[in-house]
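Enquirer: kindly generate the corresponding structure for this input.
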Amino acid sequence: MSRPLDLLIRHATVHTMDPSRPRATSIGIWNGRIVGVDDEVAGCRATHVVDLDGATVVPGFHDAHCHTTSYGVAATQLELSDAPTTEAVLDRVAEHADGLPDGAWVVGVGYRDRDRPERHPTSAELDRAAGGRPVWLTHRSGHLCAVSSAVLRLLPHPLPAAAVDYVGRDANGEPTGLLEEAAMELVKEVVGPGSVEDMVTAIEVATRQYVSEGVTSITEAGIGCPGVDHSPLEIGAWQLAARTGRAHTRAHLMVYSELLHDLPHHPADAARFGLDLGLHTGFGDDRVRIAAMKVWLDGAGSAGGAATGADGDPDAHLVDDPRRLRRIIVDAHRAGWQVAAHAMGDRAVDLLLDALEEAGSVAEVRRRRHRVEHGGLIRPDQVDRLRRLGIVVVIQPAFISEFGDVLAHHFGAARVDWSIRQRSLLDAGVVVAASSDRPVAPGAPLLGIRAMVERRTDSGEPYGARERVSAEEGLRAYTVHAAYAAGREHEVGTIAGRRLADLAVLDDDPTTVDAAAIEGIRVLATLVDGVAAHDPGLLFGD
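Expert: Down below sits the predicted model:
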């Protein structure tokens, strides 16, 4: 007698994302994998049968670019994203500081410079608000911060040459407390890394939230960075979290480019640059896996830091010497790494394209599936180069609703049609994967799908309306395309035989409701390996 299935789901509205069989009503699961759908499991016995009474089932969402430990650690810090003014930020800092022990830092996240012209808290204001304590407030973009005088005194003197131009100064040349990019990294180094236990706790907090939103796998966009939300032992933290059941999603871990270095090697070896022991993209298992090398090319578009070359200096806002950045990309490709390049501006995209054309044959570059992270501005002439090199563009749809008005201000109205492109890339044959960049922006994929369909800013203005896509295309960007970007489309992202049984159960169908209603669809349950990781209604038992 054949063994029964572990689980049989019946009477569901199933979007498989499999073009050979796009719709189904039943799914069979055994040993953590999908056995088949509909007639493929007809007549099969099952230990557990669940009738979903028409509820919608989709592949578990994959967030293709998020910062999990940063999000988890931020849950213990002063949240400032809803503070409407700089004065309100300062009031929050003062209130929070009153409750801290002597010598403790005030660490806040998510403040926004809502004023025009842009205004950030100054060190003098933070000194008064916190009574002289060290204060470190990270901007919503994640690419700049405001600090108090106590923090400025902890920075190295003289400053490293790479950081000098990223320190805000007043008319007299005195530091204002605003630090960007390389200068911001100095604060992270002063504070030092979090412990492994801190990282595991952050992973647990973050991934529990992820599964409540139907997310079953993620690509972590940069491990091993400086700061309390990262650690040089971060891969070990992820392994420990997975082994002890505290990581509720699968994880693909991008490695911060600064951790890679030249390696002793045999003269015949091409892999001369990387992590020790020659580790590169793909090492790991289906729970924790090394993904791309993450390299930052420019700054945050919402903070005016995108490298566009529009001001006449082609290297403005690049985070380092373009020759060094180009060498890192070339060496990483030749050492077997997928490259994930933070490229907000079109000049940064140029740098990536030029480097990859130098790095190797087109066929080999295409096999690696290198990635543009963000693609805040992509010119029309760059679209075909992206297609030819097989580069995946990983966008953050919620940036449109969260930061669209600010991005339009920085990029200029004439360039908005090039920003966070979707329709034109898909029509050209470029794979577009969706993500959140959480905690920079809200992370729920259904919110992101709504943004992809509507493309409206917080003020209600259209943002590149010709780039709108359908809800089904948005769903594809968060499932099979996001899995493709991670090199895992044969394991996750579709509902088909032999795929991992990662599913999200929704109370309505995002492809049939009005766009404005997509965000409000409830996630009834989330399965990872065929087991409920989120199931508040106990659809799949207790």
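Enquirer: going forward, measure contacts between C-alpha atoms and count neighbours the same way
Expert: Noted.
Enquirer: tell me the helices in the stretch 1-150 of the chain, going along the chain?
Expert: Assigned by DSSP state H, counting those that start in this stretch, the helices in the stretch 1-150 of the chain fall at 68-74, 86-98, 123-130, 149-152.
Enquirer: between the two ends of stretch 173-182, what distance do you get?
Expert: 19 Å (Cα to Cα, to the nearest Å).
Enquirer: how far off centre is it?
Expert: Relative to the chain's own centre, stretch 173-182 is displaced by 26 Å; criterion: Cα atoms, centre = their mean, to the nearest Å.
Enquirer: who's in contact with Leu126?
Expert: Leu126 makes contact with 90, 93, 132, 135, 147-148 under the criterion Cα atoms under 8 Å, 6 or more residues apart in numbering.
Enquirer: ok, the residues you listed vs Leu297, which is closest?
Expert: Proximity of these to Leu297 (Cα to Cα) peaks at Val147, which lies at 24.2 Å.
Enquirer: if I look at the closest one, how far off is Val255?
Expert: When distance is defined by Cα to Cα, Val147 is 27 Å away from Val255.
Enquirer: burial count for Ala517?
Expert: Close neighbours of Ala517, defined as other Cα atoms under 10 Å, add up to 15.
Enquirer: next SSE after the strand or helix carrying it?
Expert: Here Ala517 is covered by helix 515-518, with elements defined by DSSP states H and E. The C-terminal neighbour of helix 515-518 among helices and strands, as given by DSSP H and E, is strand 523-528.
Enquirer: next up, for comparison:
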Amino acid sequence: MLIVDAEVAGRTGVGVRVADGRVVASGAGLRPVGGESVLEAHGGALLPGLHDHHVHLRAMAGALASVPVGPPVVRDRSGLVAALLSASAGLSAGEWVRAVGYHESVAGPLTRVELDAVVADRPVRVQHRSGVLWMLNSLALQAVDAAGSGLSGVERDDLGRPTGRLFRLDSWLASRLPRVAMSLAAVGDRAAAAGITGFTEATSDLTQSDVDFLASGGLPQRVHCMAPPGVVSDRLPLGPVKVLLDDSSLPSVGVLAARFYAAHTAGRPVAVHCMTVVELVATLSALAEAGSVPGDRIEHGAVIPADLIPRLRSLVVVTQPGFIAERGDTYLAEVDGRDIADLWRLRSLLDAGVPVAGSTDAPFGHFDPWAAIAAATSRRTTSGVVVGPDERLDPERALGLFLGHASAPARPRAVEVGAPADLCLLAVPLAEGLRILDATMVAATVVAGRVVHSN
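Expert: As a prediction, the model looks like this:
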């Protein structure tokens, strides 16, 4: 394939030849040879394809088969009731309602009592937007035998009865639920339309069957997969070992250091979930004891006090700038004002020499990377308040958060000879695109030399 009349790295009228999945030539004056297909760029910018450095692909597929019940789609109890009733009405007898994206700002904490008051004649499960909590009605609790599970993640009332709230029990719940038809193809199509050519799968408890499912060919994008020790794949590159931390069950620094050391000894870096200061401090202390290796990552870095920034320079922080836009108003209402400046840092990290990459955390964040890039430039909440104005990035720097290598997220890729032909063609020159920052300007997406989306 020959891409003609593209803007590449500021040069206009450039041709880019692709063969065997790689860029083999680039420059002015290239002409089609041997009947190769031609993709007209019409002066649009040709970029490396976007890579979303932290997503949950099975959950993304599940979300597409679920009803959204959280902001911005649903904002109050009447909206929640309407969404659940509508979803229930469209199902056959015995089918479950599966809802996602819930937040307490909609209708407060949900238990089986509140859910039974809306839908009591079929099983209902609702996922919190954080991903850590499922809320089930009574029929759903009975179906999975939560009462007899004895698991600590099953919340119980004063009489020992399950409340319907299940914490960090995704794998256990999935093993007891009817299979939901999931389409990775639908996820891939949506991502390709946004110019995404690669994902890093960041779910902490992937099984061998999960990894085999992701490698089954349902996605046109490349997948770089975090996986626990013992999980193998000859089709997907395996990245860091994901380590999930919770303040309520935080291991000692010594135990955490031993986990890091074991992963490093096996030739794998670690990617540590750090949503709080406590989790971040524990991680940095454990890495100081175990030693860090290239590729070690901090996932999220939601709250980073200024005095910890210098200790991050040997790591990569993979963060989600879109959460400021999506959840910023909730942060302003719930987070201590003294901590607002520490939320979802960007510029202060980069200026201090900390490697930073971006992700959407889909489906727990919005699927669209361009919305996250725009949020990195504006830091503006839904209501219009700017959170952390000093953390704003210029548009080109914000775009760069999604242009890194899968195995080295902060190292930029380029459209150059020898590089994989994973490309995003915009309908406009880059300067104009950096003003638009919207997926609608993606004209074509190419993965391994194959066009997987075009307008």
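Enquirer: read off where stretch 58-66 of the first structure ends up in the second structure.
Expert: The alignment of stretch 58-66 of the first structure onto the second structure (TM-score structural alignment) spans residues 47-55.
Enquirer: just give me how far that stretch sits from the chain centre.
Expert: The gap between the average C-alpha position of stretch 47-55 of the second structure and the chain average comes to 10 Å, counting by Cα atoms, centre = their mean.
Enquirer: which parts of that stretch are buried?
Expert: Neighbour counts using 16 or more other Cα atoms under 10 Å place 47-55 of stretch 47-55 of the second structure among the buried residues.
Enquirer: same deal with stretch 396-415 of the second structure?
Expert: 397-411, 413-415.
Enquirer: equivalent analysis for stretch 157-165 of the second structure, please.
Expert: Across stretch 157-165 of the second structure, burial judged by 16+ other Cα under 10 Å covers 162-165.
Enquirer: if we take these, which one ends up nearest to Gly449 of the second structure?
Expert: Within these, proximity to Gly449 of the second structure (Cα to Cα) peaks at Arg165, which comes in at 46.5 Å.
Enquirer: helices along the stretch 401-542 of the first structure, start to end?
Expert: Taking DSSP H, counting those that start in this stretch as the criterion, the stretch 401-542 of the first structure carries its helices at 423-428, 445-454, 471-477, 480-485, 515-518.
Enquirer: by contact count, what packs against the third one?
Expert: By that I understand helix 471-477 of the first structure. Taking 3 or more Cα pairs under 8 Å, 6 or more residues apart in numbering; DSSP states H and E as contact, the helices and strands that helix 471-477 of the first structure lies on are strand 432-434, helix 445-454.
Enquirer: now do the shortest one
Expert: Using 3+ Cα pairs under 8 Å, 6+ apart as the contact criterion, the elements in contact with helix 515-518 of the first structure are helix 445-454.
Enquirer: contacts for the helix it packs on, please.
Expert: Judged by Cα under 8 Å, 6+ apart, the contacts made with helix 445-454 of the first structure from elsewhere in the structure are 61, 63, 213-215, 396-398, 400-401, 422, 434-436, 462, 465, 468-471, 474-475, 478, 510, 515-516, 518-521.
Enquirer: need the buried residues of stretch 157-165 of the second structure in CSV with secondary structure and distance to Arg313 of the second structure, can you?
Expert: Supplementary listing: those in CSV, determined by DSSP: H, G, I helix; E, B strand; the rest coil; distance: Cα to Cα, whole Å:
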residue, secondary structure, distance to Arg313 of the second structure
Pro162, strand, 45
Thr163, strand, 44
Gly164, strand, 42
Arg165, strand, 39
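Enquirer: translate Thr25 of the first structure into the numbering of the second structure.
Expert: In the second structure, the position corresponding to Thr25 of the first structure is occupied by Val14, as judged by TM-score structural alignment.
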